[in-house]
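In: can't give you the sequence, but here's the structure:
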């Protein structure tokens, strides 16, 4: 793969990638799903397929910082129910990448994100009229298990083909009734495990190599201040605003993918 290095990127291009890396750190510790904007920036500055390989280690760095920050708030029953379905989604996504070109991938992911955002908003309005969401323990019901598997497959698929699994899983955790810290703790462990497991697949597809990792080494520096800003901001965002920001970030990311 003709990956790009530091010397092939203009100063403005590197600045854009640095801002996107900072936003990754912020999204991991504050508003999960906001890194769909980073996805679009990486794809605009770098070749579309190469951008997914460069972005993955940056996301893993953000995941590590998020786990260190919110490790006590993870809901492990939810995670164990999601992982098998996500693994299936990653395999399907790998096969899809072998077949699909950039345009098909972009349109597919954008459509899925907008659909999931619409379903989540509809579910939340229904829940408000019926007394609220059932909470994370609802994953033990039959409908809860089915929903977890459905979102898990979609999350695995979207994270493999475009590193866009964040919005899908964010919408699942919102629909399951997670509060802010439980949401962030559960998603932190989820994406650390999933993104690390994607590395062999991405390397096998030629999306990660020594040159892309050199660029990552320069960009990871900007993830840390973004995570610190997110940690500071999350305690100043109330629950309803937090949920609206997550859904808004998902919609923006979906529209970006469809219009790019």
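Out: Yep, it's here. All values reported here derive from a predicted model rather than from experimental measurement. Numbers count the residues shown, from 1 in each chain.

In: From here on, just use CA atoms for contacts and neighbour counts.
Out: Noted.

In: gap between the nearest residue to residue 189 once chain neighbours are set aside and residue 82?
Out: The shortest distance from residue 189 to any non-neighbouring residue, by C-alpha to C-alpha, 6 or more residues apart in numbering, is to residue 67 (6.0 Å). Counting by C-alpha to C-alpha, to the nearest Å, the gap between residue 67 and residue 82 amounts to 18 Å.

In: Then residue 206?
Out: Computed as C-alpha to C-alpha, the residue 206 to residue 82 distance reads 27 Å.

In: Between the two, tell me which one has more neighbours.
Out: Neighbours per residue (other C-alpha atoms under 10 Å) separate residue 206 from residue 82, with residue 82 holding more: 24 against 15.

In: Would you agree that one is in contact with residue 150?
Out: No. Checked against C-alpha atoms under 8 Å, the pair residue 82 and residue 150 is beyond contact range at 9.1 Å.

In: putting a second one here so we can go through both:
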């Protein structure tokens, strides 16, 4: 049994539920667990533990969307994303837990700002570039931020919106991209001792919470105004990210 304080158990379980919700119904909340877990666990341990939870949740999403991914877009992003993962790996080799917590906070705040810009771009019909350098840059950023903080969701959203995908293809392509990227991160995370036998035990114990979140995501999508819910979760994430900075 992993040795955690009661509040840490509660936060990890809540994070697992939120991850499940983000995979099936409300993607905007997916950035919150990165902050919550960094508040109650050592920074690198929180990143590795959350990665295991994300991989288990990805199994639900990838299975459900097994025919909905646009693979040409996934494949275009994977080389720069892998380069970003490698860059994140070398950065984490020289960053200790004390330094990583504010870095996670800063990454999340930048991702929230990108998400706000993305929302404004949709409302005002701002042109988003679609050239190869745009895909390469966002792919690298997705790999880097995913390796260091599991916080690449807003980057992927911006890219897929620029591609003007239908809703089902949008969700399916995102699901499979993160399924592949999260598995690519595993050997690097194990090399850094961010994923351990203890963290894997904890991940498996969170399976019921992930499944509950997946069911809640479907229900929330039907009954809760997504815009208001996203805004509330992003405000909570921003507040927690600021706390990590200081």
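Out: Structure received. Since the model is a prediction, treat every value here as computed from it, not as a measurement.

In: After superposition, what's the TM-score here?
Out: For these two chains in superposition, a TM-score of 0.84 is obtained (TM-score structural alignment, normalised by the length of the second structure); 244 aligned residues with a C-alpha RMSD of 2.8 Å.

In: residue contacts, the residue nearest to residue 189 of the first structure?
Out: Applying C-alpha atoms under 8 Å, 6 or more residues apart in numbering, we find residue 67 of the first structure in contact with 185, 188-189, 192.

In: Check which element follows the helix or strand where it lies along the chain.
Out: In the assignment (DSSP states H and E), residue 67 of the first structure maps to helix 48-70. Next helix or strand after helix 48-70 of the first structure toward the C-terminus (DSSP H and E): helix 76-99.

In: Now do that next one against helix 48-70: the angle between them, please.
Out: In terms of direction (axes from the mean of the first three to the mean of the last three C-alpha atoms, to 10 degrees), helix 76-99 of the first structure departs from helix 48-70 by 170 degrees.

In: what's next to helix 76-99 of the first structure, contact-wise?
Out: Applying C-alpha under 8 Å, 6+ apart, the set of residues contacting helix 76-99 of the first structure is 105, 136, 139, 145, 148-150, 152-161, 186, 190, 194, 198, 201.

In: how about the helix holding residue 67 of the first structure, which residues of the second structure does it hit?
Out: Structural correspondence for helix 48-70 of the first structure: residues 43-65 of the second structure, per TM-score structural alignment.

In: what comes up buried for that stretch?
Out: Neighbour-count burial for stretch 43-65 of the second structure flags 43-58, 60-62, 65 (criterion: 16 or more other C-alpha atoms under 10 Å).

In: how distant is that stretch from the center of its chain?
Out: In terms of C-alpha atoms, centre = their mean, to the nearest Å, the gap separating the centre of stretch 43-65 of the second structure from the centre of its chain is 8 Å.

In: Repeat that for stretch 63-77 of the second structure.
Out: 17 Å.

In: all helices for the stretch 101-250 of the first structure, in order.
Out: Using DSSP state H, counting those that start in this stretch, the helices of the stretch 101-250 of the first structure run over residues 102-130, 142-162, 165-175, 180-204, 210-234, 239-259.

In: From the contact counts, what lies against the first one?
Out: By that I understand helix 102-130 of the first structure. Secondary-structure packing of helix 102-130 of the first structure (3 or more C-alpha pairs under 8 Å, 6 or more residues apart in numbering; DSSP states H and E): helix 142-162, helix 165-175, helix 239-259.

In: Tell me which of those helices sits most buried.
Out: Mean neighbour counts were taken over those using mean count of other C-alpha atoms under 10 Å, and the top value, a mean of 25, falls to helix 165-175.

In: if I look at the alignment partner in the first structure of residue 6 of the second structure, how far off is residue 49 of the first structure?
Out: Using TM-score structural alignment to pair residues, one finds that residue 6 of the second structure aligns to residue 11 in the first structure. Applying C-alpha to C-alpha, one obtains 22 Å for the distance of residue 11 of the first structure from residue 49 of the first structure.
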